[in-house]
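# build the 3D model from these lines:
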Amino acid sequence: MTTTGYVFHPEYLWHDTGTSAGLLPANPTAGVQPAMHVENPEAKRRVHELIHACGLLGELMIIEPRRATVAELTRVHTETYVQHIKTQSELRRGGGDAGDGFSPVGHGSYDIARLAAGGLIELVTAAVHGDITNGYALVRPPGHHATADAGMGFCLFNSIAVAARHAQAELGLARVAVVDWDAHHGNGTQAIFDDDPSVLTISLHQAGCFPPDSGWTHENGTGDGTGYALNVPLPPGSGHAAYLHAMHQVVLPALDRFAPDLILLANGFDAGVFDPLARQMLTAASYREMTRLLVGAADRLCHGRLIAAHEGGYSPFYTPYCALTFSKNSPAPPPTSPTLSPLSSPATPPNPSPPNNKPSSARPRNSCPASRRPSRPPEKRPHPRDDREHEGCRRHHRDPARRGGWADYSAFIHVYARG
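Now for the predicted structure:
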């Protein structure tokens, strides 16, 4: 029987990121009006409240978090950086910053970030001890951008990296795989394990989004870790089929070859269709299918041990539906998302259709949006702009350069598919 663990604590919502204007720090003297910071508690508060309102808490095993110790944090972070976060957290007027100028450290956030890392440690421990099969940590602040000596991208401590090292040092696991489908590159996790062949990192993300200078296919590890970091930079707007294709062609084969003892998931929902910080157009159905694939891989490879940590996801009204992909019974979601289903071993999933990378001469005639419109009455003369749009689509299809990153993505998929 599958048992799903769940970690949450009210303190996660108390991490105070202050005010901002989008990604800019608020500065009234420079004309930057204060507004709510984009990394605020609302989305995760609504996730927890929806789980509670649906009556799902009784079907999950509640795992109480604890604060990670300094010794546990310094398995992946430098002592200087840990002390920096503590010092910034002790500032009483607005707190400080983790390092990049865009990652607020509120007053008391040091202990909250320790609680996030410790919650993931406890979830991993419960899975390895057999108390749960898989689990979900609804934690905050996020962590996958934090490197050994610097915070960035709203991240303070890299909770997934801390949990991975705990699994190896304290629980005796030899190999840990980290899958990251947050819309932004999991650069911190990759950097921490860059030369370590005992940890496989796989990141699916929007190409060039954040950080803009990382996450490219040539970044595949260094030294003994060469080949143990995989990056799948997807063009903006890739959507459901592209992500499932990458899962089937890259992620699952890589996991099968690596044969991990534990799979950790950096479960960011900012690739969702309504998210303000990315353009990847995924729906709750996309996350459901990707989760099913990972659950199946965990069942095959590591006794079902799949532990997910909530990372990004900044649409407060849509993120909760995406997060319910691990639950057994969900409410009727918005029209853009079909009803979700349990986090359990899937039947053989349908093989998704790969992206259409055929040359223009082989593309179906109805691939142009204008050609799919209802036919007009013969007596009505089409507006000239419609003809321009149709011709623009034809030019787009004829010129490979106009198709953006699909050609590069297709070549990349074929390289990794051959192993």
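# rest of the way, CA atoms for contacts and neighbours
Will do.
# from the chain's centroid, how far away is the helix or strand harbouring Arg394?
Assessed by DSSP states H and E, Arg394 sits inside helix 384-398. From the chain centre to the centre of helix 384-398 is a distance of 36 Å (C-alpha atoms, centre = their mean, to the nearest Å).
# let's see this one next to it:
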Amino acid sequence: MSTGFYWSERCFWHSGGNYAGNAPVGGHVQPLAAGGLPENPEGKRRLKNLMEVTGLVGDLAVAGAEPATEADLARVHAPAYLEEFCRQSDAGGGEIGLRAPFGPGSYEIAALSAGLAARAVEDVLAGRHRNAYSLCRPPGHHCTADWPNGFCLLNNIAVAVARARASDPVRVAVLDWDVHHGNGTEAIFYEEAEVLTVSLHQEWNYPLDTGRATDRGTGPGEDANLNVPLPPGAGHATWLEALDRLALPAIRRFAPDLIVVACGYDAALIDPLSRMMCTAETYREMTRRVMALADDICGGRLVLAHEGGYSEVYVPFCGHAVLEELSGSQVRAPDPFAEAYRLRQPGARFEAFASELIAEQAEAAGL
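Got it, this is the predicted structure:
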């Protein structure tokens, strides 16, 4: 069965409004590539370009999607927030929450980003694809029901999961390996028993007040949330150990019908917004392991939605490795930094220290 790949050039045209420089943007004026925001289109656009150059895109079922509807968004987000976001977007842009500025037309683009994730989930659940990748922009995992932050304006994965569950009460496990805590997705599903949220992240990076290992969900959602805060400096071995000893056992115990991954690449070694040391091979191996789990417990049903990652040079190679693995393609884009980054991995003493922290968290979570 094929791997679906969902994207839209229009998503690359989301801008940070006044943060994007002096040139006017909107309409048929494409936003500047950078303009002061780490969250800019180049990492994602370069990933798509690399796939075209290598030919990997030919091994994927490429499609677009319709924007998420007002009904889709209203299942997750507060009406007052949606109204204000739309109003400011129509008026030229602004900023409602924290570190989530937007320009003209961003409401419609954010709805399209959520629509890409929603169609990916829908098609995998319907059996049209075994698995899928959604190249979402703007990202979503920091956005709560009524408060955008951390570059996230709508919660793409939450919208996708809520739309799927509106017609079929499937159990869904959301695994977030973006380097920043998936606070928005956690908050939206914190009292939900049928959606497990698991976040691997750098401790106290962003947000500064969420992501504690002791936060396990409340009410019906008790024990349906797992946070795995990792110390700065963790690399390939530590991230895989955290996945193997905490995240994957928690998902197996939950027994979902579908696994959705919030796939950020900002734990990579040269990312400007983290202090982690992962490589493209780390993302390849994490993908391989979550695929094996999906094959074992939920018929292979797996969707990855692109989140963060701010190294324009390295994100494309991390994403290419993930998509190679996801699709089973033999097309390769060798990591040009592999040897240099291998030599910069943490030493044995750090890995032993991190392993002790993981073991403590596993014991506390009963895993």
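# what residues are up against Glu285 of the second structure?
By C-alpha atoms under 8 Å, 6 or more residues apart in numbering, Glu285 of the second structure lies in contact with Leu240.
# what's the match for it in the first structure?
Residue pairing (TM-score structural alignment): Glu285 of the second structure is matched to Glu289 of the first structure.
# downstream neighbour of whatever helix or strand that match lives in in the secondary structure list?
Counting by DSSP H and E, the element that carries Glu289 of the first structure is helix 284-301. Counting by DSSP H and E, the next helix or strand C-terminal to helix 284-301 of the first structure is strand 306-310.
# residues in contact with that next one?
So strand 306-310 of the first structure is contacted by 120, 123-124, 133-140, 142, 160, 262-268, 294-295, 298 (C-alpha under 8 Å, 6+ apart).
# where in the second structure does that strand fall?
Counting by TM-score structural alignment, strand 306-310 of the first structure corresponds to residues 302-306.
# with the first structure superposed, average distance for that stretch?
Mean deviation of stretch 302-306 of the second structure relative to the first structure after superposition (mean C-alpha distance after the TM-score superposition for the first structure): 0.5 Å.
# please point out which parts of that stretch sit buried.
Of the residues in stretch 302-306 of the second structure, 302-306 count as buried by neighbour count, 16 or more other C-alpha atoms under 10 Å.
# nearest to Asp178 of the second structure, of those residues?
Relative to Asp178 of the second structure, the closest of these is His306; by C-alpha to C-alpha it sits at 9.1 Å.
# please report the distance of the closest one from Val76 of the second structure.
His306 of the second structure sits 19 Å away from Val76 of the second structure, going by C-alpha to C-alpha, to the nearest Å.
# so where do the helices sit in the stretch 1-150 of the first structure?
42-53, 70-73, 79-89, 109-128 (DSSP state H, counting those that start in this stretch).
# with the second structure overlaid, report how far the shortest one is off on average.
Going back to what we said before, that points to helix 70-73 of the first structure. On superposition with the second structure, the mean distance recorded for helix 70-73 of the first structure (mean C-alpha distance after the TM-score superposition for the first structure) is 0.5 Å.
# check which helix or strand Pro229 of the second structure maps to.
Going by DSSP H and E, Pro229 of the second structure is in strand 225-230.
# what span of the first structure is the very next helix or strand once past that strand aligned with?
Following strand 225-230 of the second structure in sequence order, the next helix or strand is helix 236-242 (DSSP H and E). Alignment of helix 236-242 of the second structure against the first structure: residues 240-246, by TM-score structural alignment.
# average distance between that stretch and the second structure?
On superposition with the second structure, the mean distance recorded for stretch 240-246 of the first structure (mean C-alpha distance after the TM-score superposition for the first structure) is 0.7 Å.
# got the contact list for that stretch?
204, 232, 234, 281-283, 286, 289-290, 352-355, 413.
# how about Ala292 of the second structure, what does it touch?
Ala292 of the second structure is in contact with Gly300, counting by C-alpha under 8 Å, 6+ apart.
# do the same with Thr287 of the second structure
Contact analysis of Thr287 of the second structure by C-alpha under 8 Å, 6+ apart lists 322, 325-326.
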